[in-house]
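Chemist: from the sequence below, what's the structure:
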Amino acid sequence: MDYIAIFRQNVKKYSQKPCFLFDERVFTFQHVEEFSNRLANYLSAEGFQHGDVIALILENCIEYPCVWVSLSKLGIIAALINSNLRSKPLIHSIKTAGAKTVITSKQLLQEIETELKEFNFIKIYIFDPNTSSNNSEQSDSSTQVVNLDKQLPRCSAQPSKPIPFSLQHPVFYIYTSGTTGLPKAAVIKHSRFLLGSFGFLVATGINSKDIVYNTLPLYHSHGGWIGVTYSLMGGATVVFRKKFSASNFWKDCIKYKCTCFLYVGELCRFLLAQPSSPDDQNHQVRFASGNGLRTNLWQQFSNRFNIKNIQEFYAATESNAYFFNIDSKVGSCGFNSVIAPKLSAVVLLKFNPTTMEPIRNEKTGLCIKSDIGERGLLVGMIRATVLQAFDGYVNNLSGTQRKMISNVLKKGDSAFNTGDIIIVDKFGYYYFCDRTGDTFRWRGENVSTVEIENILMDILKLSDIVVFGVSIPETDGKAGMVVIKKDNESSPIDLKYLEEQIKTHLASYARPIFIRLTEQIEMTGTFKVKKTTYQDESYDITRTNDEIYYLNPSTKMYQRVTNDIYEKINQGKIKF
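Modeler: Predicted coordinates:
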């Protein structure tokens, strides 16, 4: 049975119950069914069919999940593209998916129209409920822009013709940061979709009586896949918000009578940073589910907001390694039975801290498991089961292969390399340590260092640029820092120009917080950049004579780091 059939069972049970809430808008289960039927029938009449790909580029809105539900009814694959992407990353994401068209909003179309000209789409489809314009119009190119809000009321709300169901057919593509510098489209097949959806429903215990507050981006797996299926498959009501707001968070929870919410660690820190208010405990929230809540904030968060049940988990969009902390063990991101560890695909391996590669036994050539209490590289053993499959990336064989390790525990086996460093204690609780490779996490987003390097090289017309993440005291994640080798033969680097270009080409979370200008990029004997050296020195101006600048959070301009500013950053007086 596919998820559409399960959803339709819930439509029969909860017909007039709210399925999705967004501001003052309400979509009941019946409304979602009819809306998605209308859109499916319209797109079918437009000639789209089973196996086609349509790129979905929308900010959080109540229509967002309805779109990919409608596409599933036709067997069309939705490419859930980050609505913040611009320039090359956006073009690459659309090309990778092989999208035949784009569904977006009128506002976003104005911002991405230049990129869309690369594709010569015959039609682009937009949502624009407030427009008084015609049903369709011409863009600056020959592409026709169709307003779906004008078209859908004319379409039949009856179910479209049933399609053959296959567990191996993709529901959608969700993008992750790629070490090649551009987003990779992870394949989420029906098999994985059902596994993830039911897994989280069972682990969290969310049911039809719950009202879930979901402020996470709907193009990400947690907010846009798992957070949505709590309603589609679990019968719960899910509340969306365009963007997370710390000042309105608890007001919304009270307004909508939410019983739980989804989080990333940064979200929790932002809530703790707000002034105390009666709203802190005047809500009905009984538990929270997410990942990245720091150990030193966990108890404080639980006590202040009276949330005793915090269910941290570990998972990644394409990974087959996942676990849940269902008993609110402080600081733990999950649990695996020490009695029957083979029930899980999870393995921790000894690794070289310099190369971040697994350490192998000299005689057998196989990897070596890490010890209890020892930092280990987390991998998921790949096996021919739904639970332990790795479905790879769209049109990216090399990217898929780079995530796999061969001959792990025995000759001929393989594992998915998460790139994350984890510790497990003697009871089987896991604790997140760090992320390896060329990505770091900032503002709840995975940032690709290579992607930023490539864009900055294009902007500055320089080749010696290094990007990495650095830790800031009392701040979640790692802030982006770039080291730029000054070109002595050209004019000095214009920071004002760089600021403007960074705002144009990079999403807000991907913009470097620190810039270091240097005369020479240090290399190893094998001509690799000594990135770990720069990461270690970070923005510490006492360890280098290089100029270091920081992105002033108040002025949004780069400003020279002085001794006074350096101390204020480390003391938490300047917050990012």
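
Chemist: from here on, contacts and neighbour counts on C-alpha atoms
Modeler: Will do.

Chemist: after whichever strand or helix holds Ala55, next one along is what?
Modeler: Element membership of Ala55 [criterion: DSSP states H and E] is strand 53-56. Next along the chain after strand 53-56, taking DSSP H and E as the criterion, comes helix 63-72.

Chemist: list the helices and strands that following helix packs on?
Modeler: For helix 63-72, the elements it packs on are helix 29-45, strand 77-80, judged by 3 or more Cα pairs under 8 Å, 6 or more residues apart in numbering; DSSP states H and E.

Chemist: hmm, who's touching that helix?
Modeler: Helix 63-72 has contacts (Cα atoms under 8 Å, 6 or more residues apart in numbering) with 4, 32, 35-37, 39-40, 58, 77-78, 171-172, 218, 224, 228.

Chemist: and the helices in the stretch 401-550 of the chain, which stretches?
Modeler: Here the stretch 401-550 of the chain has its helices, by DSSP state H, counting those that start in this stretch, at 449-460, 495-505, 531-537.

Chemist: of these, flag the one that's most buried.
Modeler: Burial of the helices of the stretch 401-550 of the chain is given as mean neighbour count (mean count of other Cα atoms under 10 Å); helix 449-460 ranks first at a mean of 20.

Chemist: before we move on, back to that, among the helices of the stretch 401-550 of the chain, which is nearest Arg360?
Modeler: Nearest of these to Arg360, taken as Cα to Cα: helix 531-537 at 22.8 Å.

Chemist: the residue lying closest to Leu297 once chain neighbours are set aside: neighbour count?
Modeler: Closest residue to Leu297 apart from its sequence neighbours, by Cα to Cα, 6 or more residues apart in numbering: Arg269 at 7.6 Å. Applying other Cα atoms under 10 Å, we find 19 residues neighbouring Arg269.

Chemist: alongside the first, I'd like the structure of this one:
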Amino acid sequence: AQWEPLPCLALAAPPLMYLLSIILATILVIPFTLKTFYPYVWMDILYFRDLLRILVRFVSRRRRRPLFFVLDRFLEQRSAHPDKPFIVFENEAYSYSYTDKRSDKTANALQAQSGYQAGDTVALFMGNEPAFMFTWLALAKLGSPVALLNHNIRSKSLLHFHVKLLCYDCAVCPLLELKEAVEDVLPSLLDQGVTVLLMTKHCDTPGIESFSDKVDEASDSPLPRFLRSHVTFKSPAVYIYTSGTTGLPKAAVVNQNRLLTALAILSSNGVTSSDVIYVNLPLYHTAGFLIGFIGAIETGSTIILKRKFSASQFWDDCRKNSVTVIQYIGEVMRYLCSTPKRENDKGHKVRLAIGNGVRAEIWREFVSRFGNIQIKEFYASTEGNVGFVNYAGRIGAVGRVNFLHRKLFPYTLIQYDTERDEPVRDANGLCVESLTGETGLLVSKITDIAPFVGYAQNEEQTERKRLRNVLKKGDLYFNSGDLMKIDKDNFIYFQDRVGDTFRWKGENVATTEVSDILTISDCLKEANVYGVQVPGHEGRIGMAAVTVMEGAQFDGSKIYEHVVSYLPSYARPRFIRIQNAVEVTGTFKQMKVKLVEESFDPGRIQDPLYILDDKERSYIPLTAQVYSGILSGNIKL
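Modeler: Okay, here's the model as predicted:
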């Protein structure tokens, strides 16, 4: 008999194959569709996963009893790998176990110190050295909040903060003159009842006690936990001074809860216990302390500690110590790119650079010259309650806007009047949100999840950072003071600081953009751009304090052609001031206050001054006669 297929199977086969074909086509088309129309969806999903993992870990730690703090995480790491190097400093390695024991000795020596009790606030006026870390851990074991004093602050700020004890080291660097700074205000400190300890074995100055000798002689027995039983998540952990680029520095309060969240900074960016982290930024500042020091405690990594940043020694240090993770902030990347090129520029093990403030063109140049290093740019501030991470790697962006992050930390950009130096408000008194692609002031809602603690003993400055009635009556937001922009792809970009952006000829001028243009010229190395007032004129006109490249000369005609080619008329710096060096903070942020005050007055400024002259198509010397003509109105700007 001849075999024939069953009718039911013959009819069923085509629909089944058709269905399978549709399923297969769909599986193949979905990734293509997502990549074409939603190119960042997988990165967003991975970010959501990491964010949720961090939140789960944070919540579980918050629920632990007794209360779990950063110190407890360090003790876990000490137990897990006691002999592993925690700090490497000037060819000396200090293990997790040694660090723990040395901090115990320091804490026991402090307990024996008259005038100090566990829980008292202590100020550290020290540079980047292991003793800084040993002392901080010791004070954490004693439940004492710590004020991390910036090397650059002097008498007024040293006296401003109320502490029971001041630890400092005069051997940090001769240029810092810390010993002289303390001795200048020593009588006032003693009158306030402050005990002053010098990290040395001998001290001949009356009123200052040596301390290193006492630490050497102290017991290394562990400190009982009850000494810090008074500490809660709301207790201050450290006071970190803001950089003070626009005025006197303020002490931002970082409580124990915020310090606990800081543990996740490095681990959330893929740093593990096998990584070696190069810390050359100041430990008194957020970057060095929270990201470098505290972040490494979470990951159990090894820290290569450097006294201060050195562009010429940077890569040799990385090679010598097999560094895998580096930090950057402000101008660090540009300083590295400005060093002479070497054949072994790509001969290192660095795989990750984490920080903020890198410009787009420097980002490209850095990767091109030093190899395929992953750059994790982020946005945050010491006292702020919102942050972003550029997890997608978009060059120039500080982060990416997404639903979950915005739900947890409600924020928005609002229109800002740079001339009035205040947010734009509608007829109802509410702020006006910025449109996509429009520059606006970043504000973040103050909530239990995203609190704003404020500044120590400075309620006036704390209140200035609070913004009320933003999107609805009665709401409360944190005023970041930063102007940002969100593009159509939901990437967010830093534009400028409020106060740095100025208004001229009815147009807003972003100082960072003008600075970027000036520094890509043939002869200018650095440029600090700011606005100065001119009698008889509305707003502020552009001025730049610049340095000239080594071996080059300032060419007014070439600079004129350069700025005319790149900048609209209202954004072109009208005045240029030639300096030997651009003054910066300890974290390489440009100082502007003094420059703005001195303005363009040749009678007050010894540096060479130039003024843009459209008739001459050049920057020409700014003489006293020209200055008088501007003030009298005979010369129009």
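
Chemist: so what's the residue nearest to the spatial centre of the first structure up against?
Modeler: Most central in the first structure under Cα atoms, centre = their mean is His220, positioned 4.1 Å from the mean C-alpha point. Taking Cα under 8 Å, 6+ apart, we find His220 of the first structure in contact with 80, 82, 174-175.

Chemist: farthest-apart pair in the residues you listed, please.
Modeler: Farthest pair in those, by Cα to Cα: Asn82 and Ile174, 9.0 Å.

Chemist: shared neighbours of these two, which are they?
Modeler: 219-220.

Chemist: now for the residue nearest to the centre of the first structure: what does it line up with in the second structure?
Modeler: Taking TM-score structural alignment, His220 of the first structure has His285 as its aligned residue in the second structure.

Chemist: same check, this time on Cys367 of the first structure
Modeler: Residue correspondence to the second structure (TM-score structural alignment): Cys367 of the first structure is matched to Cys431.

Chemist: surely its match is in contact with Asp475?
Modeler: No: using Cα atoms under 8 Å, Cys431 of the second structure makes no contact with Asp475, being 11.2 Å away.

Chemist: those two: which is more packed in?
Modeler: Applying other Cα under 10 Å to Cys431 of the second structure and Asp475 shows that Cys431 carries more neighbours, namely 21 against 12.

Chemist: gap between the more buried one and Tyr411 of the second structure?
Modeler: Distance, Cys431 of the second structure to Tyr411 of the second structure, using Cα to Cα, to the nearest Å: 13 Å.

Chemist: scan the first structure for its longest strand.
Modeler: Secondary structure of the first structure per DSSP state E: the longest strand is strand 414-424.

Chemist: what's the matching range in the second structure for it?
Modeler: Aligning strand 414-424 of the first structure against the second structure (TM-score structural alignment) gives residues 476-486.

Chemist: ok, and what's touching the matching stretch?
Modeler: Contacting residues not belonging to stretch 476-486 of the second structure are listed as 384-385, 401, 413, 436-446, 452, 465-470, 492-498 [Cα under 8 Å, 6+ apart].

Chemist: going through these, which ones are buried?
Modeler: Neighbour-count burial (16 or more other Cα atoms under 10 Å) is assigned, among the contacts of stretch 476-486 of the second structure, to 384-385, 401, 413, 437, 439-446, 452, 465-468, 470, 492-498.

Chemist: spit out the contact partners of Phe270 of the first structure.
Modeler: For Phe270 of the first structure, the contacting residues are Ala246, by Cα under 8 Å, 6+ apart.

Chemist: so it is in which element?
Modeler: Per DSSP H and E, Phe270 of the first structure falls inside helix 265-272.
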